[in-house]
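Asker: okay, structure incoming, though there's no sequence with it:
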């Protein structure tokens, strides 16, 4: 069975590594990366980089490469590829599993303002602070470009492009981040409000703890929902078990 992992996340690399380390006979795994990051961390095994050409292109690729199962282990906010995966799986009859790390949950002391989009987040900022730690990545900065009275510290893996806030300092960095480092970042730049997407996971969660300790408001953009009817698991171990079960289900039997 040929399994396609739509990846780019820590969970996708862990799943590919787990399958590569103990690949059962008859299982082939290909990881697909979108190619939006300049120097991506490559998972073990076969890797393809670049888009498929929408849902129809992905469906065609699944057929041409005899894919027997797809695991959507993309970023929780990679809505386009998730939508395309759902459509392609439905069109081809290829089973689809979504691997999503659990979202963050506020705890005592958090001052969260949840929104449904970056545009809503931008609309809240003027009432919350003047110096913004923006941790939503390099894409989507246009939503904040009109906030000329606010100053932004933008952290991303690759350099952002216009349109972007006029008063902005860019910090090129990649997680995981430490609590001590996040505390110092907030202090050094006199940050008074944090903006983040609900990416979940531990790699970038220390900023939430640092903000809580400092009593800072955090604008949290809610993640889009998983398409209805698609099974979802929270970790690579559960995804590997799903793949193994499908492999056994499709394995040929012999009479003894």
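Answerer: Structure received. These numbers were taken from a predicted model, which means no experiment stands behind them.
Asker: alpha carbons only for contacts and neighbour counts from here, please
Answerer: Fine.
Asker: tally of neighbours for residue 157?
Answerer: Using other Cα atoms under 10 Å, residue 157 is surrounded by 16 other residues.
Asker: second structure follows, compare the two:
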């Protein structure tokens, strides 16, 4: 049984896992946040904020703090962090797993256009619509900055980083949103195409249901592949099993 678990967090699943581990006797849990959100919610256990300095810095932290298990519960698109975590785990011999909720799957009536990157999403847009709802987060909007003929609504929790497309309305909002909320937004802003990342999970899925209701196309940026040989847990109970903590 691990005595010290480091969780690379920032997701709902990371928060849930930290709460479960912190409630157990004999387990020290530390959650690490990148620091990109200025007001993160409260977390159970110990919390550190900021980067490690790449894979080497993370490996040193694992050794210095005697970490027994590493859980990468970052966002599915945090590819650099995931790669660094896998490398640090190999270098130190610390058992590691990736806690990652499954991606979304299309259903009847969905008009999804999978693309491998934000730049590919930008390339697909002119043929699909003129008024775009971007829900890809505050980073990476530069991929759309050259699309001067389109109008955008960019929704994020924090103000997005420039450059932005010239015709952009920034909508600062924090979910969860209901299907009716998302439907009203799409109608009120006269959106005719949605761009989002395949983050998975129920919390942010209502926008997809709303797009289906309105028969709107969805440009869906697909996830990067996990590191080769990674142990993947789709939910917190599975992560507990892989940590050897699946039963009290």
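Answerer: Ah, there it is. Computed from a predicted structure; not experimentally measured.
Asker: after superposition, what is the TM-score?
Answerer: Comparing the chains after superposition, counting by TM-score structural alignment, normalised by the length of the second structure, produces a TM-score of 0.97; 246 aligned residues with a Cα RMSD of 1.4 Å.
Asker: show me what residue 139 of the second structure lines up with in the first structure.
Answerer: Using TM-score structural alignment, the partner of residue 139 of the second structure in the first structure is residue 139.
Asker: quick check, its match in a strand?
Answerer: No - applying DSSP: H, G, I helix; E, B strand; the rest coil, one finds residue 139 of the first structure to be coil, outside a strand.
Asker: gap between it and residue 160 of the first structure?
Answerer: Remark: distance between residue 139 of the first structure and residue 160 of the first structure (Cα to Cα, to the nearest Å) = 7 Å.
Asker: ok, now residue 185 of the first structure?
Answerer: Residue 185 of the first structure is 20 Å from residue 160 of the first structure, by Cα to Cα.
Asker: before we move on, what about residue 84 of the first structure?
Answerer: 26 Å.
Asker: got it, and residue 215 of the first structure?
Answerer: From residue 215 of the first structure to residue 160 of the first structure the distance is 29 Å (Cα to Cα).
Asker: please say which of these two ends up with more neighbours.
Answerer: Taking other Cα under 10 Å, residue 215 of the first structure and residue 160 do not tie; residue 160 has more neighbours (17 against 14).
Asker: so the more buried one makes contact with residue 136?
Answerer: No - with contact defined as Cα atoms under 8 Å, residue 160 of the first structure does not count as touching residue 136 (11.2 Å).
Asker: how about the secondary structure of residue 21 of the second structure?
Answerer: Strictly by three-state DSSP, residue 21 of the second structure counts as helix.
Asker: then the one 5 residues further on?
Answerer: Assigned with three-state DSSP, residue 26 of the second structure falls in the coil class.
Asker: neighbours of it, how many?
Answerer: By other Cα under 10 Å, the residues close to residue 26 of the second structure number 12.
Asker: for it, which residues are in contact?
Answerer: residue 3 (Cα atoms under 8 Å, 6 or more residues apart in numbering).
Asker: matching residue 211 of the first structure against the second structure, which residue comes up?
Answerer: Correspondence of residue 211 of the first structure to the second structure, assessed by TM-score structural alignment: residue 211.
Asker: could you check how far that match is from residue 112 of the second structure?
Answerer: For residue 211 of the second structure relative to residue 112 of the second structure (Cα to Cα), the value is 10 Å.
Asker: the match of residue 139 of the second structure and residue 65 of the first structure: what is the separation?
Answerer: For residue 139 of the first structure relative to residue 65 of the first structure (Cα to Cα), the value is 31 Å.
Asker: distance check, residue 167 of the first structure against residue 160 of the first structure.
Answerer: Relative to residue 160 of the first structure, residue 167 of the first structure is positioned 13 Å away (Cα to Cα).
Asker: and what about residue 196 of the first structure, helix, strand or coil?
Answerer: strand.
Asker: so what's the residue count around it?
Answerer: Residue 196 of the first structure: 22 neighbours (other Cα under 10 Å).
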